[in-house]
Structure formats: C-alpha cells, structure tokens
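# take a look and give me a structure for this.
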Amino acid sequence: MTPRTTGTLDLTGLRTGPAQLWGAVRLVPLLREEPVAGLRLHRRALGEEHGVVQVDRRTTYHSYLPHAFVADRTGDGTPVATYGTHLTDDAAAGPPPAGMPLRLHHRLAKREGRGRLRFLPQHLALEGYLSLHFGGPSVVWEEWSQRAVRQGLSPRAEEAWTGAQVRGLADALRLFEIHPGQCGLLLYLGDTLAAAFAVPHPEDYRALHPTLVQDLYGEQVHHYATLMPPLPDFRARIAGPGIRSVAGLRAAARRQEEEWAAFHDSTMAAGLLGPAYAFRTVRRLGPFTLSRFLPGFRRREENHIGEIITDEAGRTAYLKTFRLSEKQVRRGHLLDQLAAHDWHLARTAAALGTGEAQLGLRLESAGFGALLRQDVLDHYRRQARGPGAR
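The predicted structure is shown next:
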C-alpha cells in the first residue's frame, strides 16, 4: 500500500506576479527567484486522442490523452536540456491512419531508466478521483445489489472539457506575456479558480505553456467562461504626493506588488491553498516524490484534485490541479460518508442528518442508483412520495 499523508499545498519558492486579463479569463503568473535544482520536465507527444491505460490486472482507464510529461533528474543539480516536440514531413510519414489511433499504456506513471519518470499529467489526479472507493461496499448489507458486490463502481465515468472548448482560453494563452522567471500560473475563469500549474524551471514553462489549451477543465469553470461578462482589471494606483525620487517610485511600486500578492493569496487562492488534502505517493525519483491528492469534499466550497512533485523539504517542484464541479463534489462526499460508516445506509443517513430513503434517492441522483437493489430503490421512492403511495 502506498503511503498516505494529510496536509496543505506548500508553494514556498513561488510568488504571485501581476495578473493579465482577457475577457472572462484571468491568468496570474507564478514566479521563482531560483529554479528547482536537479529536476526538469518535458512533453512527449503521444500522437493520439483516445488512450487506454492498464491501471492494474482488472482495471483500465480510458481518456483523452494528448501527451505525457517526462521528469528528468540530473543528480548533481546541473541543468538538463528541455526536449521540444518534433515536426515530421507529412509526405515522408505516409498517409494518416483511417481511424482513430488507440494505444495501450502501461501505468499512469512509469519509470524509464534511472533518473527518468514518464507520467500522464492530470490523469494521475483524475484516476485517483475515479478510483475513490472503487471496490464498492466493504460490507455486504442487504440493500446493495449483486452488481455492487461483484463489480463495485465499475464502470465509473466523469465528463470534462478540453481547453480548446473553453471560450477565450486559447486567445489568452497565445496573447499573454510570459514573465521572466515564470514557472507556472493560476488560471481563473469568471474569477473562479479553474486550475493551478507549476514546473521546476522557466524554460520548462515556456515549452509547456501551450499544453494548457489541451488540458481538461470541469463543467463549472467551462460554464463560467461561457456565460460571464468581461472581468474588471485590478489596476495598481500610486499616489503622486510623497514620491520625490526614482527610488521612492520603485519602493511604492514594490508595495503595490506585495499588496496584490497578499490579496490574491489570502482571498482569491484561499480555496486552493487553505484546505487540507489527502496525499498518496505514486512514485519516487531520487529526492523527489510524485503524489496525487484528493480534497475533503466540502459541500458548496472549492474542491480541487491534483498531482504534485515535491522535494525532500516538501516544497513544490511540479503541480497540476483540476477543479471539481458541485456534482462531482457531491459524489465524492457521499462515497466518503458511506465508506466511513462501513456502507451501512441507516448509519450514513443519520450522520448526514437525513432519512434512509432520502439518502437512497440522493445516491440515485448522483448516478449510483445501480448499487442498490431495485426493490429497495422502489421502496425508497414510495416512502418519499408519502403515505398511501403505490
């Protein structure tokens, strides 16, 4: 069993830069004074859209897989060249295949020799969410169906949108300036935090910046980008009185940057940086650890899943997150509560402050109705309709 820990995200070494705005898209850069020594990331194109990953002997993960990330460790902290993508001559490569290519990948994270690790960005986190209590009921109470006992939550599916489908995102990523020392960003849609992304080195970020349009985004932030009007800009204003020199102007500008960073970190990013997460180690690469994390599934609050590479001191070298929709939070919350009460419906309902019938109908509404026996579900429906209902 891989180790589990609980804690918050540590973004020590990353500081917030001035935001840039395009319509409903706000990008907040993350800057490093010094790159993370001994680790570099590069992209590996997979040449496909639909990929299949063999998670274990009985479980496969199907998703849109545009690329993988490869983490290289140098050992002595010296720089490693970042690999780019490769262009090929279409004529030399021959005609394209007639159908969609399909490739079976072995594991979401795989060691490729000493000092190198290939992993599928974002999908480590998404598979972690999909596998939440995937085995189904731990105790075979009479309410659970034979399917729940035999198959658990298989198959389990969730919906997401690619960045190319998020209105304004491609234009924002193309037009926005990349700052000196930028190693990541926080992406807001309609001033709702959609995703966080950080890498060890500024050159890594420049190479991987375009991949953000190929990432997956949740239903909620997709709607915000589509429906929200253009956002107001946060403009710094320096009062003229009292500024008598270039040094004074520089100090006033620095104070404005510090005030913006403090406001952003304590207010706008509080839903990401404040809560505790459950971390599970996936792989180790020398002094670095690749983990994925799940939130506490707090109702009507921000909830992010993600993956992270940390150094020996626990500082973040790589980070990628995905914001769950309210429906996805509700599903995670229900599964966590059931597991905490040994999948006993009456005890779970009491802990949630509701009736057993209402809990059964909530499970059906969340997409877990097949876990319950049909006669039990019908009984819950009659109870919900009231006395005399047939």
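
# from here on, just use CA atoms for contacts and neighbour counts.
Fine.

# the nearest residue to residue 136 once chain neighbours are set aside - how many residues pack around it?
In this structure, residue 136 finds its nearest non-sequential neighbour in residue 152, 3.8 Å apart by C-alpha to C-alpha, 6 or more residues apart in numbering. If you count neighbours by other C-alpha atoms under 10 Å, residue 152 ends up with 19.

# you'd agree residue 152 is up against residue 135?
Yes. With contact defined as C-alpha atoms under 8 Å, residue 152 counts as touching residue 135 (4.5 Å).

# centre of the chain versus the helix or strand hosting residue 327, how much separation?
Taking DSSP states H and E as the criterion, residue 327 maps to helix 326-340. How far helix 326-340 lies from its chain's middle: 17 Å, per C-alpha atoms, centre = their mean, to the nearest Å.

# what does the helix or strand that comes right after that helix contact?
As assigned by DSSP H and E, the chain's next helix or strand after helix 326-340 is helix 345-352. Helix 345-352 has contacts (C-alpha atoms under 8 Å, 6 or more residues apart in numbering) with 337, 338, 341, 355, 356, 359, 360.

# residues near the spatially closest residue to residue 117 that is not a sequence neighbour, how many?
For residue 117, ignoring the flanking residues on the chain, the nearest one in space by C-alpha to C-alpha, 6+ apart is residue 111 at 4.5 Å. Residue 111 sits with 16 neighbouring residues when counted by other C-alpha under 10 Å.

# now the angle from the helix holding residue 327 to helix 345-352?
Going by axes from the mean of the first three to the mean of the last three C-alpha atoms, to 10 degrees, helix 326-340 is angled at 120 degrees with respect to helix 345-352.

# ok, residues contacting helix 326-340?
Helix 326-340 is contacted from outside by 129, 132-133, 137-138, 220, 296-300, 303, 344-345, 348, 363, 366, using C-alpha under 8 Å, 6+ apart.

# any idea how far residue 350 is from the residue nearest to residue 117?
46 Å (C-alpha to C-alpha, to the nearest Å).

# here is a second sequence; please produce its structure as well for comparison:
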Amino acid sequence: MAPKAPLLNTLSLKGIEIAPSQVWGAIRIVPLLRRNVRGDLRLAKRDYNEDLTVVSLPDKTVYTSYVPHGLVLSWNEEGQPVAAKGSQLGTDGKRFHAGPASVRVLSRMAKREARNQLRFLPLHLAMEGFLSLFFSGPDIAWSEYSKQALSQGLSPRTEWSVSGQAIQGLADALRVFEIHEHQVGMLMFVSEALASAFITPTPEDYRLLHSSLLQDFYGELLYQYGIYGGTVPMQSQVDESKVETLADLRDAIATLRQDWADFQGLMASDLLQRPIESKRIYTAGPFTLQRFITDLQLKSENHIGEAIVRQDGQLEYLKTYRLSAGQARRAYLLSQLAAQGWNIERTALSMNETLENFIYRLEKAGFGYLINNLVREQARKARRRD
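Here you go, the predicted model:
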C-alpha cells in the first residue's frame, strides 16, 4: 500500500510562483501560478440554491449554515489526467420547503460519491471543525459549571461571518482583474490585511472557481476594512541608469518581479510557514484532504482552513478563513480550559488571572452560560468590591 500524504504542520507554497499583485480600491489580489500541472486531480463546483443547508454529522450533531455550493473532487491513482465532474446534482441530499424558505439536508461534510469522486463543502468543512473544538465541554462535573454545560457541553455553538458580496470592491475586483495563463490561486488582501488564500490543482479549475470567491464568507473585520480602509500600491520601478540592452531590461524586470513576490509572501507570513494543527478528513488515493487551524496567538492573525496534499507534500488545494479577534479569543479561552482539565480555578491561575476576572472574560466571550448563576453572581460582587 502506498504511503499516505503527510499531515501539514506548516503551509508552504513550494512549487507555486507568486506573481505581481493587482489592486482595486481596498482589494489586493496576488495571483499564484503553477508551472507544473499534473492533471490527475480536479475540482468542480456543484451549485445549491437553498436558503439554508443542514448537514448531519457522524457524532449525531448537525451543522447549519447558508451553503451556496459544494466542491467535487475527482482523482486518478495512476497519475493519469482526469476530467472534472461536478455539475451533475445527482442525489446530493434532500430538498424541503419551510414556508417561503428552502432547506437542503446533506449527509457529512465530505462524502464519497463514486470510486474516485468526493463531494465536500468548502470552508464549511473548516468552520465545522472550529466549532467542534472542545465541543463536549468538561469531563468532570466541576461544581462551577451549569447543568447545561455538564449535560450538553457547548451546544449550541455559533459563529457568524459576512458574505464576500458585502465586502466593498470585491465584486468589481474579481470582475476586472486579469487571470494569468498559469494561475491556480490567489492571496486576497483587504486594506493590506490577509483575508484568504485559495489554491486549486489546475488553471482550468481556478478559472471555473474564480468568481466563487464572492460567495465565500469572511470575518466582520474584513467587511469594516473594505468600507473604511485603503490600499497603497507598492512603489517599485526599474533603475533606467542600469539598463543599456534588452538583456539588462529582462534581468531588471525579473529582479523586480522577485522583489514583489518576496514582499507579498512576507505580507502573508502570519499564514505561510506558521505552525498549524491538522486533522485528516479523507484519503483519496495519493491525496489527503485535511483541515487545520494555526497556533492561536491573540496578538497575531489566526486562520482556519482546508488543504489537499499530494504524497510528496505538494499543496494541491487550499482555502482559508481569517478568524476575527473575537473568534480567536473564544478558541483560546476554551483551549486553556481544556489544557487544565476544565478546572476553572486552575485555568485562571495558569493565565495569571483572578478567578473573578477569568469568569468575566468567559462571559464577555459569550460563554457565560457554561458557569452556574451562583458562581457568576459571586464573581460580579467580587469585581465590584475590587
């Protein structure tokens, strides 16, 4: 049996070229090019037209969101070119009407449909993993927790985001920007903040999915950046005094392009080469579909995402979502609780916090329902005294 593709511990653009960016208002898109396209892995889009999608999960819970489309993965285990298959709707779930709204019910975030075909829900696969972090809550019935926390854990766990259509200038940017011949992806910045990264296996897949970036969801901070922020084009030019021949001009332009690529890669350094924690979702022949989260740092950008990796470690597919400060803070607090066995006093001590202040932080983060009312009231009184 062939070895499985590795689980990622960092993200690298090995084998992918960073091209000069294009700017429209607050939107900067950095094209990503792949010169060596193998063609044995393809992605295609499957559109859904429902107002709401409910996905049943193996642990008997459900994930509910607006899901505009799924992606269909097709592959060949012998390395031969394969055709993309995704437009056929087939029997992908069931459709219901709930008054004026329509609802689609799907089974699993990633579902095998044929021998070499897999349907998965882009970004929602990553978000479901984020929502399920520490979902079961405390394993020990600590007296500080509410009955709901002890019986149901964090259920229900919710987050909200905005559609790409709400980010000012994004629709125009996607419409007017040039798509390069070898382009397989992009880095998107809003007011110079990294919004997302997207990579596909082939240029044909990217052309098909380019406009779907408008249907993705993004953090509310990027929505605000789109309204109030701006983008300053990079100032860079050829030194004419050093150009005497066409060869000199070619060398100068090559240097300029490399400087652009290095700078744009540096702009994405909070995602690229950042430590990540990955989980294998599905093994598709020589490829592995996995989701990940960067190590949580409250003073840096934090991202979740999905990737498909080849056996040799080459990145074939990538889609990321930048967590808002609030989302990162909630995940961080839960991770600290889990690391201390959900003992609240021990967690507060490990974070150099008083118990009262730590409970206050939990309440501000939206987790007040995990703590019983008596403990919350005692914490409030202690804070007032202080």
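
# quick one: TM-score?
TM-score for the superposed chains, counting by TM-score structural alignment, normalised by the length of the second structure: 0.93, backed by 375 aligned residues with a C-alpha RMSD of 1.9 Å.

# coming back round to it: of the contacts of helix 345-352 of the first structure - the most surrounded one?
Result: residue 360 is most packed of the contacts of helix 345-352 of the first structure (other C-alpha under 10 Å), 25 neighbours.

# correct me if wrong: that one contacts residue 377.
Yes. Between residue 360 of the first structure and residue 377 there is a contact at 6.8 Å, judged by C-alpha under 8 Å.

# need the residues touching each of the two.
With contacts defined as C-alpha under 8 Å, 6+ apart, the residues shared by residue 360 of the first structure and residue 377 are residue 369.

# which helix or strand contains the residue of the second structure positioned farthest from its centre?
Of all residues in the second structure, residue 244 has its C-alpha farthest from the mean position, at 47.0 Å, by C-alpha atoms, centre = their mean. Using DSSP H and E, residue 244 of the second structure falls within no helix or strand.

# how much space separates it from residue 307 of the second structure?
Using C-alpha to C-alpha, we find residue 244 of the second structure at a distance of 46 Å from residue 307 of the second structure.

# with residue 52 of the second structure instead?
For residue 52 of the second structure, the distance to residue 307 of the second structure (C-alpha to C-alpha) stands at 25 Å.

# more crowded one of these two?
residue 307 (26 against 17).

# can I assume that one sits in a strand?
Yes. Counting by DSSP: H, G, I helix; E, B strand; the rest coil, residue 307 of the second structure is found in a strand.

# which residue is the nearest non-sequential neighbour of it?
Closest residue in space to residue 307 of the second structure, ignoring its immediate chain neighbours: residue 318 at 4.4 Å, by C-alpha to C-alpha, 6+ apart.

# checking that neighbour next. Helix, strand or coil?
On the three-state scheme (three-state DSSP), residue 318 of the second structure is labelled strand.

# show me what counts as buried in stretch 67-86 of the second structure.
By 16 or more other C-alpha atoms under 10 Å, the buried positions in stretch 67-86 of the second structure come out as 67-76, 82, 84-86.

# what does stretch 234-254 of the second structure contact?
Contacts for stretch 234-254 of the second structure (C-alpha under 8 Å, 6+ apart): residue 256.

# and what of stretch 24-32 of the first structure?
13-21, 168-169, 172, 178-191, 198, 224-225, 228-231.

# read off where that stretch ends up in the second structure.
Using TM-score structural alignment, the residues of the second structure aligned to stretch 24-32 of the first structure are 26-34.

# map residue 48 of the first structure onto the second structure.
By TM-score structural alignment, residue 48 of the first structure lines up with residue 50.

# now do the same contact list for that match.
If you count contacts by C-alpha under 8 Å, 6+ apart, residue 50 of the second structure has them with 66, 67, 68, 95, 101, 102, 103, 104.

# surely it forms part of a helix?
No. The assignment for residue 50 of the second structure by three-state DSSP gives coil, which leaves it out of any helix.

# tell me how far it lies from residue 98 of the second structure.
Counting by C-alpha to C-alpha - residue 50 of the second structure and residue 98 of the second structure are separated by 11 Å.

# go on, residue 208 of the second structure?
Counting by C-alpha to C-alpha, the gap from residue 208 of the second structure to residue 98 of the second structure is 32 Å.

# and what of residue 11 of the second structure?
Taking C-alpha to C-alpha, one finds residue 11 of the second structure at 42 Å from residue 98 of the second structure.

# of those two, who's got more company?
A side-by-side neighbour count of residue 11 of the second structure and residue 98, using other C-alpha under 10 Å, places residue 11 first with 17 against 8.

# map that one onto the first structure.
Here residue 11 of the second structure is matched to residue 9 in the first structure, going by TM-score structural alignment.
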